[in-house]
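S.K.: below is the structure, and that's it, no one-letter string:
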């Protein structure tokens, strides 16, 4: 399976490089991911069409031109819209356009037909339950763009070449036991992110960080009613949570960037998440939240670090912010995202958010909000320091805040300093599997319940243990709330986790002896040089 996955990833990356040099990374990312998605939709449509037509003894490819064509297409359209969320005719399949482009041993003009097909995929959903999930999905695939070539023939030649290469790859969608294609799609998104510089943070969270967040919010659970990401980017973080449990009933997210929003919906569908099971919105989460009346069992986020927001005084009457008495500053929205997520968190849920270290110690309004979360609400469960330079486009050190409304350890907070546990890969630092496991194991030891005491009534648990197994020298510390208060609610990790390495004591007598020996050697050397100078009849420097 691993070899198959690696082979597919390399094939797709090679095809992506067909477009490299013709345009910048953002553009060729949108084209290649869009074409892969179109092929995926086509393959799913053909497989489903063959399946429901099997009792009639015909294949999906034979529908057009059949004596009962109109009746069959109408039935297929209704069934596909319910099952898949969209509809394609046999003549509109990816494989058909790829063949048409290469027919007769030379490139045929297909740009017009391709544009119509992509538009038809979106239009086929109009008036149906899936309309919002498929609307404008291909908006970023501008087939008239000069970036594809100077002339229409140049553009057509490039597109035909890409489609032809993709047509030769078997996506193996029938294999329901694996998600090789979905993983390969994620791989490509990650590859594009690695070369996108500062823009990468807008759409992708490194997989090792996603893995940590996903495991933190699923501790003790094997299924989730819902998972939510208020700054969902490409959706990779939502999908990573799903890998940690047997089932997720609903995926919810909001993304401000229209291109990234489209990428997220494609990513969901490519991972075989049914359109009825995800709800992704294209809006500014802080200014215009779209799921405000819902509460979620798991919430994860990697919001833009210290982003600007309006901090309008009108928000003081917003239920997300009003209990705190203060708003996050307009120059740094970090705590505004925390407040938003806390508001949407279910009473039994867990949230984990990646933020810059400044949220741990900055004062003024942020200090007030931090104190309220700890002293008045007692929601903060853990603070985890991550290595610097693990995110694309920024080298700043970051941390993870874990919050719960109903905590096991109500009298303390776990601090983990994982900042020195990583591997350097080229220019990036990288959390290895053992680094991730250490973080998660420490958190699990902190949160686990003790066994019921012998003879306890109805098997009730006694009071939770203090989390002594989570206290690891120079790595983690379970801090009582009284200790947090003594530090004036400053959460800077070095205040709680002492990583100081004591140096070996210096033997001054030995050092003095060595210095005397050096002085004696220097005197001998000086005398030798002076003698040479005398023999040569030149002035000695000594």
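M.R.: It's in. Just so it is clear, the structure is predicted and the values come from calculations on it, not from any experiment.
S.K.: CA only for contacts and neighbour counts going forward, please
M.R.: Will do.
S.K.: number of residues surrounding residue 256?
M.R.: Close neighbours of residue 256, defined as other C-alpha atoms under 10 Å, add up to 17.
S.K.: so it, which of the three states?
M.R.: Counting by DSSP: H, G, I helix; E, B strand; the rest coil, the backbone at residue 256 sits in coil.
S.K.: quick one: the strands in this structure, in order.
M.R.: Along the chain, the segments classed as strands by DSSP state E run 223-224, 227-229, 247-248, 251-254, 278-281, 296-301, 345-356, 380-385, 398-404, 412-417, 423-425, 428-430, 476-480.
S.K.: got the ones you listed as CSV, with mean neighbour count and distance to residue 365 columns?
M.R.: Output for the strands of the chain, formatted as CSV (neighbours: other C-alpha atoms under 10 Å; distance: least, C-alpha to C-alpha, whole Å):
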stretch, mean neighbour count, distance to residue 365
strand 223-224, 18, 34
strand 227-229, 28, 25
strand 247-248, 17, 36
strand 251-254, 25, 26
strand 278-281, 22, 30
strand 296-301, 26, 22
strand 345-356, 22, 16
strand 380-385, 23, 17
strand 398-404, 23, 18
strand 412-417, 25, 22
strand 423-425, 12, 36
strand 428-430, 18, 32
strand 476-480, 22, 24
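S.K.: distance to residue 491 added to those strands, as a markdown table?
M.R.: Listed next are the strands of the chain as a markdown table, based on distance: least, C-alpha to C-alpha, whole Å:
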| stretch | distance to residue 491 |
| --- | --- |
| strand 223-224 | 30 |
| strand 227-229 | 25 |
| strand 247-248 | 33 |
| strand 251-254 | 29 |
| strand 278-281 | 34 |
| strand 296-301 | 20 |
| strand 345-356 | 12 |
| strand 380-385 | 8 |
| strand 398-404 | 11 |
| strand 412-417 | 9 |
| strand 423-425 | 26 |
| strand 428-430 | 24 |
| strand 476-480 | 10 |
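S.K.: put this next to the previous one:
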């Protein structure tokens, strides 16, 4: 698929999404359109899988609509295979295209009512997984799609009409799922998530990391690796950051994540499945990561995160005996959980692993407990590998400048910490700043080669950091001061004197004209 075709598909999906918009805000109609796209994906994947099984018998899955014993036996056999391989099952009459056709045909001029059918089918998808290994991955997956919401229409008929229209539009789009080497739908899904994030204001931070930041984080943790045994995101949002890491290596064996927001947790699971990640290869939990961690017994080769900036947490004194925090002697402040996330992630980092986390600039220089934790990480553990300053106004919903902290338990360069100031390397697009590919490549190249460049990067020794009392503020290490061009005062004085002479001559000429015209002079 060409780049133009890809953009055309993205625009088609966005146009369909906007037919649902009505009076809903971005994060509300997001749940419906992404849910319907996911349903279409599951149905098409089911049909392709079933047709492959039935190929030798020259049977098409969607034609198995009878209730005779032979047909039911075939369907049951397909179901058993589907639950094992796909993790879910749909009956032939539950396929997306079949429902779309029913919803857009009429009897005596009256449209078929399909809302109850859709709600039942979505429930059946979940019920089909009960008692199987995939049950947790499909549990309440469609709970945010309330087809009886008056936001879709005041009457059931109005809601039925708009939903049928959306299904018809989606049914006309070929997701090209037969071409397994292409991730056309996955890319389009990511595009939609980004579009919704840009329209959701402050809420966007709950489920989306700007693509360029995701790429930087992913490339950092994938440095030197072709395969990753595991990748983990403790605040995984929509799962986009986990999936981005997978694009930077040949293979990721397992994905792990945790997300507190229920709706976003559902979106993350959909995103995983829709990108072709087998249900046995991802383990995403819904809970507060700091207060109720779900993967405490595991360590991960790659860890990435974009946690909520300076969030509140309990900082309960009981956590001083928690293995994640006990060795530091102090907890992160209750009003700023930034370093609590750092400590949590370091606890989960494998000895050969790399972690990269996006945080507000305040973590670099704030005092108190945060300074104490910084000192411990650098002086006692020497885990901090790099500090990267990003442009301001690059995240949706906040304009504050941010940075990336990179940690390793086994640093290849234990004698220093690399500082990169990429804060001035960006493009302004409307009201948002963005990094182009060249900006991203410069950061990654500098990080991987640990090159020093005037006003951009510097390898600071541990002693230098200690001398700065473990203040990591980037200008302390990279001099970005631009000297102003020197001014020749004597030359300026001569220019002013010449101007005065010219003004006197012009005034005299004007006075002469005024005298000839017999009018008063303006001065």
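M.R.: That came through, no problem. The structure displayed is predicted, hence computed values, not measured ones.
S.K.: quantitatively, what TM-score do the chains reach?
M.R.: After superposition, the two chains reach a TM-score (TM-score structural alignment, normalised by the length of structure 2) of 0.96; 519 aligned residues with a C-alpha RMSD of 1.5 Å.
S.K.: please identify which of the strands of structure 1 is closest to residue 332 of structure 1.
M.R.: Comparing the strands of structure 1 against residue 332 of structure 1 with C-alpha to C-alpha, the closest turns out to be strand 345-356 (10.4 Å).
S.K.: can you find the partner of residue 343 of structure 1 in structure 2?
M.R.: Aligned by TM-score structural alignment, residue 343 of structure 1 pairs with residue 347 of structure 2.
S.K.: hmm, I typed the wrong one, I wanted residue 176 of structure 1.
M.R.: Alignment note (TM-score structural alignment): residue 176 of structure 1 maps to residue 180 of structure 2.
S.K.: re earlier: of all the strands of structure 1, which one comes closest to residue 36 of structure 1?
M.R.: Per C-alpha to C-alpha, nearest to residue 36 of structure 1 of these: strand 278-281, 20.6 Å.
S.K.: what packs against the closest one?
M.R.: strand 251-254, helix 258-270 (3 or more C-alpha pairs under 8 Å, 6 or more residues apart in numbering; DSSP states H and E).
S.K.: other residues contacting the last one?
M.R.: Outside of helix 258-270 of structure 1, the residues within contact range by C-alpha atoms under 8 Å, 6 or more residues apart in numbering are 37, 40, 133-134, 136-138, 140, 181-182, 185-186, 202-203, 232-236, 239, 254-255, 275, 278, 280-282.
S.K.: filter those residues to the buried ones?
M.R.: Taking 16 or more other C-alpha atoms under 10 Å as the criterion, what is buried in the contacts of helix 258-270 of structure 1 is 37, 40, 133-134, 136-138, 140, 181-182, 185-186, 202-203, 232-236, 239, 254-255, 275, 278, 280-282.
S.K.: what about the counterpart of residue 261 of structure 1 in structure 2, how many residues nearby?
M.R.: Taking TM-score structural alignment, residue 261 of structure 1 has residue 265 as its aligned residue in structure 2. Per other C-alpha under 10 Å, the neighbour tally for residue 265 of structure 2 reads 25.
S.K.: if I look at residue 25 of structure 1, how far off is residue 195 of structure 1?
M.R.: Per C-alpha to C-alpha, to the nearest Å, residue 25 of structure 1 is found 7 Å from residue 195 of structure 1.
S.K.: residue 74 of structure 1 -> structure 2?
M.R.: Using TM-score structural alignment, the equivalent of residue 74 of structure 1 in structure 2 is residue 76.
S.K.: ok, now residue 209 of structure 1?
M.R.: Mapped onto structure 2 by TM-score structural alignment, residue 209 of structure 1 lines up with residue 213.
S.K.: count of residues packed around that match?
M.R.: 19.
S.K.: pick the most deeply packed of the helices and strands packed on strand 278-281 of structure 1.
M.R.: Highest mean neighbour count among these (mean count of other C-alpha atoms under 10 Å): strand 251-254, with a mean of 25.
S.K.: quick one: average offset of that one versus structure 2, please.
M.R.: Mean deviation of strand 251-254 of structure 1 relative to structure 2 after superposition (mean C-alpha distance after the TM-score superposition for structure 1): 0.3 Å.
S.K.: which other helices and strands contact that strand?
M.R.: Judged by 3+ C-alpha pairs under 8 Å, 6+ apart, strand 251-254 of structure 1 is in contact with strand 227-229, strand 278-281.
S.K.: redo those as a markdown table? Include distance to residue 472 of structure 1.
M.R.: Shown next, in a markdown table, are these (distance: least, C-alpha to C-alpha, whole Å):
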| stretch | distance to residue 472 of structure 1 |
| --- | --- |
| strand 227-229 | 31 |
| strand 278-281 | 40 |
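S.K.: do you know which of the ones you listed lies nearest residue 525 of structure 1?
M.R.: strand 227-229 (72.5 Å).
S.K.: neighbouring contacts of the closest one?
M.R.: Residues from elsewhere that reach strand 227-229 of structure 1 (C-alpha under 8 Å, 6+ apart): 237-238, 241, 248, 250-254, 296-301.
S.K.: and those, which is closest to residue 373 of structure 1?
M.R.: Nearest to residue 373 of structure 1 out of these is residue 299 (C-alpha to C-alpha; 16.8 Å).
S.K.: hmm, the closest one is touching residue 354, no?
M.R.: No. At 11.6 Å, residue 299 of structure 1 does not count as touching residue 354 under the criterion of C-alpha atoms under 8 Å.
S.K.: between these two, what contacts are shared?
M.R.: The contact sets of residue 299 of structure 1 and residue 354 do not overlap (C-alpha under 8 Å, 6+ apart).
S.K.: need the nearest residue in space to residue 499 of structure 1, chain neighbours excluded.
M.R.: Nearest residue to residue 499 of structure 1 in three dimensions, chain neighbours excluded: residue 474, at 4.5 Å (C-alpha to C-alpha, 6 or more residues apart in numbering).
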